[in-house]
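Asker: This is a predicted model, with the sequence first.
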Amino acid sequence: MTEAQTTQTHLPQTTDPRNPGMPLDMDMVMRRTANRSAIERRAATLPGRRTLKKDHQAAWLARAISCIDLTTLAGDDTPGRVARLCAKARQPVRADLLAALGLDGLTVGAVCVYHDMIAPAVSALAGTNIPVAAVSTGFPAGLSPFGLRVAEIGESVSAGAREIDIVISRRKVLTGDWQGLYDEVKTFREACGDAHIKAILATGELGTLQNVARASMVCMMAGADFIKTSTGKESVNATLPVSLVMMRAIRDYHGETGCRVGYKPAGGISRAKDALVYLSLVKDELGDRWLRPDLFRFGASSLLGDIERQLEHHVTGAYSASWRHAIG
């Protein structure tokens, strides 16, 4: 693996100015449509379009690792479990494999936890450039009182979270209340201060791809630094058709404003080969600049274990059992 490939897999997180948002432009929002049959046909071709082998595949898998938000969002999370997850975030692949690949220093993009686990995560990641992301605003349903949702953001930022994953009110999308959605996300953005805001659309609950397209645009207008597919708690999470719609909204927003907004598919992405498909879609639709952790993340946990297993096969020529690559 070349020195250039190695350098590009590392952080820092942010190199572009943040998206400042813009006034709500309803003409721009309502122009967003979605031809479902065409989108699904395009998505169906994606898994067979690119074939990556040997060193090229290993390099892309290393890039995928650098873009993972390593996540634990379980009701029985403990400081010890979070500390183990953070140790995996600091060294996501066995040291001997990293040395063989020439990737010493590779880390994941962030660690994502509930509010109560921010302090243990910040402590475990001290001395690294790995940010802690916290889910907020009544995650996962977003149905708690609005003032409490705003206050929750402030508490998480004060506790040390550098990224806040907020959930939008799905009912505002389903009823076409675009002004209400814009005002909500704009208020959340202001409450985040210097912390980056990822707007979770919960696309599996929005009804149509057109709603996904319009909600994506409104959230970006309100100042979202990332738009994200899912909480991981819905019955349908990240899919390729939804990803295609959201990436094209990002591309159009960039064309209109010059601002780059990040993308995060989350939920159900657990295999290395699926990660490669998503990376290839990002490359095709948004370009190489988005293949960095400041503009692309996977919301995942078990994905890392499968990628490590594939990298071990690349180095040794043998597959190991999945239990040998525990996440935490």
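Answerer: Noted; the coordinates are in hand.
Asker: From now on I want contacts and neighbour counts done on CA atoms only, so please keep to that.
Answerer: Will do.
Asker: Show me the longest helix that occurs in the chain.
Answerer: helix 240-257 (DSSP state H).
Asker: ok, now which ones touch the closest residue to Thr239 other than its chain neighbours?
Answerer: Among residues not flanking Thr239 along the chain, Pro265 sits closest, at 8.0 Å (C-alpha to C-alpha, 6 or more residues apart in numbering). Applying C-alpha atoms under 8 Å, 6 or more residues apart in numbering to Pro265 gives the contacts Lys228, Thr229, Ser230, Ala238, Thr239, Ser243, Arg297, Phe298, Gly299.
Asker: separation between Pro265 and Cys219?
Answerer: Separation of Pro265 from Cys219 (C-alpha to C-alpha, to the nearest Å) stands at 16 Å.
Asker: got it, and Ala326?
Answerer: Ala326 is 36 Å from Cys219, by C-alpha to C-alpha.
Asker: go on, Ala151?
Answerer: 20 Å.
Asker: And Ile227, by the same measure?
Answerer: For Ile227, the distance to Cys219 - C-alpha to C-alpha - is 7 Å.
Asker: can you list residues touching both of the two?
Answerer: With C-alpha under 8 Å, 6+ apart, Ile227 and Cys219 have common neighbours Ala199.
Asker: For Glu312, give me its contacts.
Answerer: Contacts of Glu312 (C-alpha under 8 Å, 6+ apart): Leu97, Ala318, Tyr319, Ser320.
Asker: try this one next to it:
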Amino acid sequence: MTAPTTHPGAGPGNGAAAADLDGVTRDDASLRRFLHGLPGVDQVGADARAATLATRSIKTTAKAQAIDLAIRMVDLTTLEGQDTPGKVRALSSKAMRPDPSDPSCPATAAVCVYPDLVAVAKQTLGASGVHVAAVATAFPSGRAARDIKLADTRDAVEAGADEIDMVIDRGAFLSGRYLQVFEEIVAVKQACGPAHLKVILETGELVTYDAVRRASWLAMMAGADFIKTSTGKVQPAATLPVTMLMLEAVRDFRLATGTQVGVKPAGGIRTTKDAIKFLVTVNEVAGRDWLDPDWFRFGASTLLNDLLLQRQKMQTGRYSGPDYVTVD
């Protein structure tokens, strides 16, 4: 991922784009003033706009292109206590060749696993180009001492992780200890070394849209390469209105700083129809620059199966049987 220069056509700012970020993070009081000075979110208006975007539809060739793009954006994920090396090898094989009967089917963006299974995924994926993402920092709760979180991150990177998905300390954030959260993200970013950092906000626990906007800006100012909605362990997870707000945040952050940050909704996105709603929202809110796996991802496990079934339906005119795709 390479950060482009500011793109003037990315859309209008929400007021925060003109903010002077110099000195904002020097102390807790300055950070608080900045974050609480961001424009408030009209929840009714945000919900209404997201609902309108969800009604948009695309057909034929555009739909086929959207399905292939969505496949390329999937972080194929298994984050269960019962995960085994065999399951991760199978999932990695599926990520490389989602449809073994059709070599034209693109690979997914990444495989996302726990840190102790990174080496297994890395060995299986080899030089395929599919990345290995690892959750870290005491996922999913984030309840651990900072040195443990940093060790968790370093271990995953040393095992071969290309990307780290960290969780913020929601207790600290909701208590207003913004500088603590900021400094922890900075430290984890440093521990990542060459790996990219996705910062999980766990929006289902942030309660308000204003908090989602503040957490998004906080993570980006601390150096996040991606901001991610959820762990998938808390409901609600990736909703369209919350993702829309995060897309507004990355758009305005690039207008303010020239730095582009990606967005990853995760949890609860299971159908092709849902994935297309998210892609339409990306295009309408952030702009075409984000319609790329380098800048937008789906954290999912079952979504890929539906994308494959819909892909074959468009090619053959009929739905495949239940045995067409593997059960993850």
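Answerer: Great, that's in hand. Remember, predicted model here, so these are calculated numbers, not experimental data.
Asker: How close are the two chains, by TM-score?
Answerer: TM-score of the superposed chains, computed with TM-score structural alignment, normalised by the length of the first structure, equals 0.90; 307 aligned residues with a C-alpha RMSD of 1.8 Å.
Asker: so which of the contacts of Glu312 of the first structure persist in the second structure?
Answerer: Retained in the second structure by both residues aligned by TM-score structural alignment, their matches' C-alpha atoms under 8 Å are the following of these: Ala318, Tyr319, Ser320.
Asker: how about the helices in the first structure?
Answerer: 3-8, 26-30, 36-45, 54-66, 79-90, 95-101, 118-124, 146-158, 170-174, 178-192, 209-221, 240-257, 272-285, 302-316.
Asker: Check which helices and strands the fifth one sits against.
Answerer: Right, the one you point to is helix 79-90 of the first structure. strand 110-113, helix 118-124 (3 or more C-alpha pairs under 8 Å, 6 or more residues apart in numbering; DSSP states H and E).
Asker: follow-up on the earlier one: tell me the most buried of the helices of the first structure?
Answerer: Of all those, helix 209-221 has the most neighbours on average by mean count of other C-alpha atoms under 10 Å, namely a mean of 26.
Asker: Can you tell me which residue sits nearest the middle of the first structure?
Answerer: Centroid-nearest residue in the first structure, with C-alpha atoms, centre = their mean: Lys264, separated by 2.8 Å.
Asker: contacting residues for that residue?
Answerer: With C-alpha under 8 Å, 6+ apart, Lys264 of the first structure has these contacts: Phe226, Ile227, Lys228, Thr229, Phe296, Arg297, Phe298, Gly299.
Asker: Please flag which of the contacts of Glu312 of the first structure sit within strands.
Answerer: Using DSSP state E, no member of those sits in strands.
Asker: Just the buried ones out of these, please.
Answerer: Leu97 (16 or more other C-alpha atoms under 10 Å).
Asker: Report the separation between the residue nearest to Thr239 of the first structure and Leu103 of the first structure.
Answerer: Taking C-alpha to C-alpha, one finds Pro265 of the first structure at 25 Å from Leu103 of the first structure.
Asker: quick one: Ile67 of the second structure and Arg311 touch, right?
Answerer: Yes: look at Ile67 of the second structure against Arg311 with C-alpha atoms under 8 Å: they come within range, at 6.7 Å.
Asker: returning to that earlier point: now for the contacts of Pro265 of the first structure, which pair is the farthest apart?
Answerer: Thr239 and Arg297 (14.6 Å; C-alpha to C-alpha).
Asker: show me the contacts for Asn283 of the second structure.
Answerer: Contacts of Asn283 of the second structure (C-alpha under 8 Å, 6+ apart): Trp290, Leu291.
Asker: where's it relative to Pro98 of the second structure, distance?
Answerer: For Asn283 of the second structure relative to Pro98 of the second structure (C-alpha to C-alpha), the value is 25 Å.
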